[in-house]
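Asker: predicted model, plus sequence, below.
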Amino acid sequence: MVANVALRRRMAERRMTKAELAREVNAEIKILTGKPGTVSERTVHNWLTGATSWPPGKIRVALGAVFDCTPEQLGFTPTSRARTTPEADVRRRDFIAAAGGTAAAALAATAAAPSPRRIGTADLQLLQTRFAEVVASDHRHGGRIGIETRAVQLADEALALQERGSATQRIRSALYASAASFMSSAMWAAIDGRRFDAALAHHQKAASVAAMSGDSSIQFRIWSHAGSLYRHLGRPTDALAANDVARGLPIARRDPLFASLGHARHAAIHGLTGDTNAVRRSLGHAQDALDRADDAASRPMWITAFYDQAELDSLALAAHLSAGNWEDAEAHAHRSMALRRGAMQRSHAITTVRLAHAQLAQGDIDPAVATAMSVPAEASTHPRVTGMLALFGTKLHNRAAGSRPDLTWTQYTHDSRRTPA
């Protein structure tokens, strides 16, 4: 047996224990197959010692989703038989096996049956279930290439149904909307993971498919994401233009919740320009619209799953932080964290790091370090969080090199990179 040094190194980089890796792999397996995985600490121990050199297919796919890389890059060695079975084939088999029930049988049958069939509500329900799983995975982890890859595959599945049978115009429009929804999730995962070239490519496909759906709610999501993409790229003019497309759609005029999100993201973009008056004006519009939104209204799952008062305050935090309004930023951070829903782990971590930045900028060095150190280890491996924490460390050192808080942070980051047991 040869110990798996590559996997141990990857776990160390993420400060991940055997138990934590087992939980994450089991969660990914559930997303992939619909059933929880059975990976245990003993299973992970066998991977690390080399007792298991090539895990089963579902586990390999799940590991790839957790670490954003191939099994070979994780130190696993395929058997001669495994070399003839591409990982993509495993993913496809697992997708079909996971579907379950009538709708799953319909999808599997259409892949092999030459004769056309009627595409109906069951197909749409399956796609909607898969979309909910993608959104839930994004809320837990965010930014992972595994989420992006799955979303693209599911978009292709939705588009392929257009060619596999007959359907009413309503069903066809809904299929295009489903495909656009998946592509918008792929786009967001790429943005969140700092894969901006991929995000731009996903936006082009998502926008064209959404236009064919005639669904202004998914068009809003895509163009709102585009505004966020250009904001992260440091292109506020393009960001404002893209977000204006979203804000001009019928859904934003009709539904105050969509209007509120559009205004809040506009405020975050204005923060890049340092225009405090524009930030406050947009946030005021966002709050007014949110206060008018009817909680009982029927809306797409993707917006109700994340946008609320906590998210509005999070965007206000981002806006004021970019504009240099440190006290306002801190106030919104505390409010957002107090209201944040438990499932939004990645968002809570990002808000926490932004709070640390706001505290540091005000000279509150000890509280800032304590806040940054409170980010959970599993969340600190997220690409955005990792970058924000690294920038925090740089700013802290520039401001208070050699001080006790600086030394505390340096020791903390060093200890956090220790090899897991």
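Answerer: Alright, I've got the coordinates.

Asker: C-alpha from now on. contacts and neighbour counts both.
Answerer: Will do.

Asker: tell me the spacing between residue 309 and residue 261.
Answerer: Distance from residue 309 to residue 261, counting by CA to CA, to the nearest Å: 10 Å.

Asker: of these two, which one has the most company?
Answerer: Counted by other CA atoms under 10 Å, residue 309 and residue 261 do not tie: residue 261 has more neighbours, with 29 against 17.

Asker: other residues contacting the helix or strand where that one lies?
Answerer: Counting by DSSP states H and E, the element that carries residue 261 is helix 256-273. Helix 256-273 is touched from outside by 224, 227-228, 231, 234, 236, 239-240, 243, 246-247, 251-253, 276, 278-283, 285-290, 292-293, 307, 312, 315-316, 318-323, with contacts defined as CA atoms under 8 Å, 6 or more residues apart in numbering.

Asker: the helix or strand hosting residue 319 packs against which elements?
Answerer: Using DSSP H and E, residue 319 sits in helix 309-323. With contacts taken as 3 or more CA pairs under 8 Å, 6 or more residues apart in numbering; DSSP states H and E, helix 309-323 sits against helix 256-273, helix 276-292, helix 326-339, helix 345-361.

Asker: A further structure is provided below for comparison with the first:
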Amino acid sequence: MDRAPNRALVAWMQEAGYSSADLAEEVNRAVGELTGRPGGLDDSSIRGWRSGRVKCPKSAQLAALELISGRTAAALGFVRRSRPAPHQEPPVKRRAFLSSAALAAAAVGPPPTVAPRRVGMADVARIQQRFADVIASDHRHGGQLGIERHAAALADDALTLLDSGSATQRVRASMYGSAVSFRSSAMWAAIDGRRFADARNHMRVAQELAELSGDSTIKFRIWSHAGTMYRHMGRPAEAAAANDVARGLSLCRKDPVFASLGLARHGAIHAATGDRQAARRAFGQAEEVLRRADPGEPRPVWLNAFYDVSEIDSLALSAHLSLGDWARAEAHGHRCLAGLRPYMARSRAIATARLARAQLEQREAETAVSTAMLVPAAAGAGHPRVARMLGRFTDRLGEIAPPGGCADAWRSHRERMAERGVR
């Protein structure tokens, strides 16, 4: 049987400098971060992808590859495996169909020979794998309305599946946990896109589902997200109260990674109140606590996918910008960008825009413009926070830099971006 080589994958690997063995190692590591279980690929597996013998990797491997490359499956030359038709229908239509079917069944009575469906851990595993895809999309794009709606629809899918049959208490709790994971991702996408009313609606649903799941890790995620939401809304008192709820959960006493994230986010909240010393102390403590963490301890996909020292630096960069400590912000910006994982396209764009602002405020206009030009056009077009940052950068450049030179270069760059759909 003839098969065409995957030229898109081969071209990307050459561009990124990956050998087959190197890429196998990197994908295995990313699969481990996403699923808690390391991947089993070797260089022959990658050669199968390159040759076209394997039309599409397994779901976890594909999600990991998208994270690493920052590209979609299609852009890498793969065609996703088709899913059963019911999963492709819009959630509202599917729920309406199920409701109609249920009413019809109630009218005529179920066939006596048909056993009720049993929802099991295999169903939970399939739902949880789709969560890895949501996390991958968030790190590539972030803040998109499509990500928010997709995550919310998957939460509804999990609940619909749970209602379709009987389940043990363990399965029921796990499925509620999956539903709340999706809903909390929808909440984060809304926060990242500055759709705060929608974020609060997702938060209320997520909090209810979290109680049904009994999962303390997802309770932490929801309350920690709430702290970030209120901080972005300019309400630091509520941000501190929400983050205190997250930090007060018992898992923060058991796992240094959760404790560290709580401290780092509290550092950003301290900065929002103007408390410079408390902010610096919190970031220092966050790094110290993180060093005590056992890297082999199993943790949730969403946490493994983003939290490390570079995230502490990202939060510190934001905090010191708000405090007007430009030199310290710049130092954290450089450290953050040096430590970000390759797939974190959204985080890299945000950190780059913030770094440019820190340099500009130190009257290093030419350096700042060179840095700002590194922000990808797609991020400026598709991410509300990045677009807002670049707008502020443009305004401040006009106030600080003299006409001509780098100011004109930046204006021309912005015009070219606008022609490509970037505002």
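Answerer: In hand now; what should we look at? Quick caveat: nothing in here was measured; it's all calculated off a predicted structure.

Asker: TM-score for the pair, please.
Answerer: Superposed pair, TM-score by TM-score structural alignment, normalised by the length of structure 1: 0.74. Supporting alignment: 334 aligned residues with a CA RMSD of 3.0 Å.

Asker: what about the helix holding residue 319 of structure 1, how far off from structure 2?
Answerer: Mean deviation of helix 309-323 of structure 1 relative to structure 2 after superposition (mean CA distance after the TM-score superposition for structure 1): 1.0 Å.

Asker: quick check: angle from that helix to helix 345-361?
Answerer: Here the directions of helix 309-323 of structure 1 and helix 345-361 differ by 40 degrees (axes from the mean of the first three to the mean of the last three CA atoms, to 10 degrees).

Asker: starting at the chain centroid, how far to helix 309-323 of structure 1?
Answerer: Counting by CA atoms, centre = their mean, to the nearest Å, helix 309-323 of structure 1 is centred 18 Å from the centre of its parent chain.

Asker: do stretch 367-376 of structure 1 as well
Answerer: Distance of stretch 367-376 of structure 1 from the chain centroid (CA atoms, centre = their mean) equals 23 Å.

Asker: identify the residues contacting stretch 384-402 of structure 1?
Answerer: Stretch 384-402 of structure 1 is touched from outside by 192-194, 349-350, 353-354, 356-357, 360, 365, 372, 379-380, 406, 409-410, with contacts defined as CA under 8 Å, 6+ apart.

Asker: ugh, wrong one, stretch 300-307 of structure 1
Answerer: 132, 135, 217, 261, 344.

Asker: how close does the helix or strand containing the first one sit to structure 2?
Answerer: In the assignment (DSSP H and E), residue 132 of structure 1 maps to helix 121-140. When structure 2 is superposed, helix 121-140 of structure 1 averages 0.5 Å from its matched positions, counting by mean CA distance after the TM-score superposition for structure 1.

Asker: other SSEs contacting that helix?
Answerer: If contacts are counted by 3+ CA pairs under 8 Å, 6+ apart, helix 121-140 of structure 1 sits against helix 18-33, helix 101-112, helix 145-163, helix 169-192, helix 301-304, helix 345-361.

Asker: so which of those helices is the most surrounded?
Answerer: Comparing those by mean neighbour count (mean count of other CA atoms under 10 Å), helix 169-192 ranks first with a mean of 26.

Asker: the helix or strand just after that helix to helix 169-192, inter-axis angle?
Answerer: On the C-terminal side of helix 169-192 of structure 1, the nearest following helix or strand under DSSP H and E is helix 196-213. Per the same axes, to 10 degrees, the angle that helix 196-213 of structure 1 makes with helix 169-192 is 160 degrees.

Asker: any idea how far helix 196-213 of structure 1 is from the chain center?
Answerer: Its chain's average C-alpha position is 17 Å from that of helix 196-213 of structure 1, according to CA atoms, centre = their mean.

Asker: contact partners for the residue positioned nearest the centre of structure 1?
Answerer: Averaging the C-alpha coordinates of structure 1 gives a centre point, and the residue nearest to it by CA atoms, centre = their mean is residue 142 (2.7 Å). With contacts defined as CA under 8 Å, 6+ apart, the neighbours of residue 142 of structure 1 are 189, 192, 193, 346, 382.

Asker: with adjacent residues omitted, what lies nearest to the first one?
Answerer: Yep, that's residue 189 of structure 1 we're talking about. residue 143 (4.3 Å; CA to CA, 6 or more residues apart in numbering).

Asker: now the one you found: how far from residue 361 of structure 1?
Answerer: For residue 143 of structure 1 relative to residue 361 of structure 1 (CA to CA), the value is 27 Å.

Asker: swap in residue 108 of structure 1?
Answerer: For residue 108 of structure 1, the distance to residue 361 of structure 1 - CA to CA - is 56 Å.
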